[in-house]
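Peer 1: Provided below are the primary sequence and the corresponding predicted coordinates.
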Amino acid sequence: MLYAFIVEDEQFAREELKYLLTETGDIEIIGESETMHEALWDINECQPDVVFLDIQLAKGNGMELAKQFKHMKKQPMIVFATAYDAYALDAFDLDAIDYIVKPIDGVRLRKTVDKLLVHAQFHRGKPQQEDIQPQGTKTIPVKDDDRMIIVQVDEIYYIGTENRQTYIKTAQHKYETDLLLYQILEKLGDDFLQVHRGYIVNLKQVSAIEPWLNRAYNLILKDGSKVPISRSYAKHVKQKLGIK
């Protein structure tokens, strides 16, 4: 079974593709989106095996969205499903598994799914490249009204997410940034640790840890902020803090 995400701004086309994919018996739809911004955020969160992607979106271009996938921890396979055949060469330059021209029929889609299954089987079990430890950056660009300002990394208490928006919290301010959580984490050094799907914390700013509901915890920071630690991260966080 492969887990799929659909990016398509036309509801009828999206529903038809969902139906055809489900009918194959080898695809489970775990997310869908109409816009680039929502899609990039949600794909990074749910980490699908494959993204079925339209090219001409009402808000954005599917080609530009696909270029962002290479920066993700889990890079999904790409299948373009579009009414235009002029972009096929560009699509395969992005390592797309297939390029389907609408209207899509079940027989053609079955061939695509078979390609995906073969590709997934081949790459399953392939050793992953060793993670490159980030050297750390000293500054992060953030929004402040109509200005872009530079925040020193040492001033950051934590980075969080809210309503598909990433923000950076310092002692005095809470700034928005266009960077996604994983993109920021890649830029930071060892003093920063992801403690929840939606939070990264500066360990130098942690003053205490307290138990919370269902074996979860809260980190209490030096400015009084509380940041949740999800159960899946708790063991690693306690190890980093030297807590047994």
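Peer 2: Noted; the coordinates are in hand.

Peer 1: Only C-alpha atoms from now on, for both contacts and neighbour counts.
Peer 2: Fine.

Peer 1: can you count the residues close to residue 207?
Peer 2: 12 (other Cα atoms under 10 Å).

Peer 1: Is it in contact with residue 225, as I believe?
Peer 2: No: applying Cα atoms under 8 Å as the test, residue 207 and residue 225 come out as separate, 10.0 Å apart.

Peer 1: List the contacts of the nearest residue to residue 98 once chain neighbours are set aside.
Peer 2: Spatially, and ignoring its direct neighbours in sequence, residue 98 is nearest to residue 79 (4.9 Å; Cα to Cα, 6 or more residues apart in numbering). Residues near residue 79 by Cα atoms under 8 Å, 6 or more residues apart in numbering: 50-53, 96-100.

Peer 1: Just those: which are in strands?
Peer 2: Mapping the contacts of residue 79 onto strands (DSSP state E) picks out 50-53, 98-100.

Peer 1: Include neighbour count when you put those residues into CSV, please.
Peer 2: Listed next are the ones in strands among the contacts of residue 79 as CSV, based on neighbours: other Cα atoms under 10 Å:
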residue, neighbour count
50, 22
51, 27
52, 24
53, 27
98, 20
99, 22
100, 21
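
Peer 1: on that earlier part again, sec struct for the residue nearest to residue 98, please.
Peer 2: Using DSSP: H, G, I helix; E, B strand; the rest coil, the structure places residue 79 in strand.

Peer 1: Next one: it from residue 97, what distance?
Peer 2: Residue 79 sits 6 Å away from residue 97, going by Cα to Cα, to the nearest Å.

Peer 1: Could you do residue 61 as well?
Peer 2: Separation of residue 61 from residue 97 (Cα to Cα): 18 Å.

Peer 1: do the same with residue 217
Peer 2: According to Cα to Cα, residue 217 stands 42 Å off from residue 97.

Peer 1: quick one: which of these two has more around it?
Peer 2: Per other Cα under 10 Å, whichever of residue 217 and residue 97 has more neighbours is residue 217, with 22 against 17.

Peer 1: residue contacts, that one?
Peer 2: Per Cα under 8 Å, 6+ apart, neighbours of residue 217: 209-211, 228-231, 234.

Peer 1: If we use 7 Å, what do you get?
Peer 2: Going by Cα atoms under 7 Å, 6 or more residues apart in numbering, residue 217 touches 209-211, 228-230.

Peer 1: One more to weigh against that first structure:
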Amino acid sequence: MTDSPLRTLVVDDEAMAIERMQVLLSRFEDVNLVGTAGTGGQALRLIEALTPDLLLLDISMPGLDGIGVAQAVQRLPQRPTIVFVTAFDQYAVTAFDVAAADYLLKPVDPARLGQALARVRELRSNAPAAPAEEDGYVKEFWVPHRSEIIRVDVDAIDMIEAERDYMRLHTADRSFLLHQTIKELERRLDPELFIRIHRSKILRRDRIKGLVHLGYGVWSVDLGDGGDHRIGRTYLSDVKRITGK
């Protein structure tokens, strides 16, 4: 059994319920509360961004409810363990249909929460390790999209652009937002397949049709889409290396 704290995300549409759970969790040294969410959609975004070990999840919420969140989570390659925390007992059968580790009724008893955490620890210690990528580079991304989590194959990505705290993954016909820094994303991508041309843009190498000199030392990448893909001066020598120049 690992000694590392359980990285935990609490999801509940009631602020008082979240506050009470925060107080309860503070009694357990082996729990690290990494975030809270008030809606199912927000929960999916935080799960993708924070990759928690444990999800303490309310069921009855407006919009995407806890069961919907749990169903979406099942598609993730690195799934958090789910413990439902609810005021209603009629969802118990459905909860275990989506592989919940435990089912706690509000108001949560501290001793009962301790039992649930111990069960989560046991389940996670016995779980098989996720297979590593053969070459160490990411092969797919799982991104929140409305009420789903969708798999985006790296081979389908043409371009990646920064948008504030997110990265937009462009495919042939759609785009998806991923909560990750461009520096981290660049590290995870195979440099034989992708190249960074700007502080806010990464391109797939085999989509590049040519380079265009715009004058005054300014260059752009031609993707054949009519877009303006300026090359940052810091990255110009790396991009030119593609042509052997």
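Peer 2: That came through, no problem. Being a predicted model, the structure only gives us computed values, none of them experimental.

Peer 1: Please state their TM-score.
Peer 2: The TM-score (TM-score structural alignment, normalised by the length of the first structure) is 0.62; 190 aligned residues with a Cα RMSD of 4.2 Å.

Peer 1: What strand or helix carries the spatially most central residue of the second structure?
Peer 2: Closest residue to the average C-alpha location of the second structure: residue 48 at 1.8 Å, with Cα atoms, centre = their mean. Using DSSP states H and E, residue 48 of the second structure maps to helix 40-50.

Peer 1: which one among the contacts of residue 217 of the first structure gets closest to residue 160 of the first structure?
Peer 2: Nearest to residue 160 of the first structure among the contacts of residue 217 of the first structure, counting by Cα to Cα, is residue 228 at 10.4 Å.

Peer 1: which residues sit in contact with the closest one?
Peer 2: 196, 217-219.

Peer 1: Distance check, it against residue 195 of the first structure.
Peer 2: 7 Å.

Peer 1: Helices of the second structure, start to end?
Peer 2: Remark: helices assigned in the second structure by DSSP state H are 15-25, 40-50, 66-73, 92-97, 110-126, 182-188, 236-240.

Peer 1: Contacts for the fourth one next, please.
Peer 2: Counting by Cα under 7 Å, 6+ apart, the neighbours of helix 92-97 of the second structure from elsewhere in the structure are 67, 103.

Peer 1: start and end residues in the first structure for that helix, please.
Peer 2: Here helix 92-97 of the second structure aligns to the first structure at residues 88-93, judged by TM-score structural alignment.

Peer 1: And the matching stretch against the second structure, how far off on average?
Peer 2: With mean Cα distance after the TM-score superposition for the first structure, stretch 88-93 of the first structure departs from the second structure by a mean of 0.8 Å once superposed.

Peer 1: Buried residues of that stretch, list them for me.
Peer 2: 88, 91 (16 or more other Cα atoms under 10 Å).

Peer 1: same check, this time on stretch 107-120 of the first structure
Peer 2: For stretch 107-120 of the first structure, a neighbour-count test (16+ other Cα under 10 Å) marks 109-110, 112-113, 116 as buried.

Peer 1: That one maps to which residues in the second structure?
Peer 2: Per TM-score structural alignment, the counterpart of stretch 107-120 of the first structure in the second structure is residues 111-124.

Peer 1: Now do that stretch: distance to the chain's middle.
Peer 2: Centre-to-centre, stretch 111-124 of the second structure and its host chain are 24 Å apart (Cα atoms, centre = their mean, to the nearest Å).

Peer 1: The helix holding residue 48 of the second structure versus helix 66-73: what angle between them?
Peer 2: Orientation of helix 40-50 of the second structure against helix 66-73 (axes from the mean of the first three to the mean of the last three Cα atoms, to 10 degrees) gives an angle of 30 degrees.

Peer 1: How far off centre is the match of helix 92-97 of the second structure?
Peer 2: Put simply, stretch 88-93 of the first structure sits 23 Å off its chain's centre (Cα atoms, centre = their mean).

Peer 1: So what's the residue count around residue 58 of the first structure?
Peer 2: Neighbourhood size, residue 58 of the first structure [other Cα under 10 Å]: 12.

Peer 1: same thing with residue 203 of the second structure?
Peer 2: Number of residues near residue 203 of the second structure (other Cα under 10 Å) recorded here: 22.

Peer 1: which residues does the equivalent of residue 30 of the first structure over in the second structure contact?
Peer 2: Counting by TM-score structural alignment, residue 30 of the first structure lines up with residue 34 in the second structure. Contact analysis of residue 34 of the second structure by Cα under 7 Å, 6+ apart lists 7-9.

Peer 1: One more: residue 196 of the second structure?
Peer 2: Contacts for residue 196 of the second structure (Cα under 7 Å, 6+ apart) come out as 202-203.

Peer 1: Enumerate every residue touching residue 167 of the first structure.
Peer 2: Per Cα under 7 Å, 6+ apart, neighbours of residue 167 of the first structure: 159-161, 174-177.

Peer 1: I'd like the distance from the aligned residue in the second structure for residue 63 of the first structure to residue 51 of the second structure, if you could.
Peer 2: Residue pairing (TM-score structural alignment): residue 63 of the first structure is matched to residue 67 of the second structure. Residue 67 of the second structure sits 19 Å away from residue 51 of the second structure, going by Cα to Cα.

Peer 1: aligned partner of residue 76 of the first structure in the second structure?
Peer 2: Per TM-score structural alignment, residue 76 of the first structure is aligned with residue 80.

Peer 1: tally of neighbours for the closest residue to its match other than its chain neighbours?
Peer 2: Closest residue to residue 80 of the second structure apart from its sequence neighbours, by Cα to Cα, 6+ apart: residue 53 at 4.6 Å. Residue 53 of the second structure: 22 surrounding residues under other Cα under 10 Å.

Peer 1: list the contacts for the aligned residue in the first structure for residue 53 of the second structure?
Peer 2: Alignment note: residue 53 of the second structure maps to residue 49 in the first structure; criterion TM-score structural alignment. Counting by Cα under 7 Å, 6+ apart, residue 49 of the first structure touches 2-4, 76-77.

Peer 1: And residue 49 of the first structure, how close does it get to residue 115 of the first structure?
Peer 2: Going from residue 49 of the first structure to residue 115 of the first structure by Cα to Cα gives 13 Å.

Peer 1: Show me the contacts of residue 228 of the first structure that map onto helices.
Peer 2: If you go by DSSP H, these have nothing in helices.
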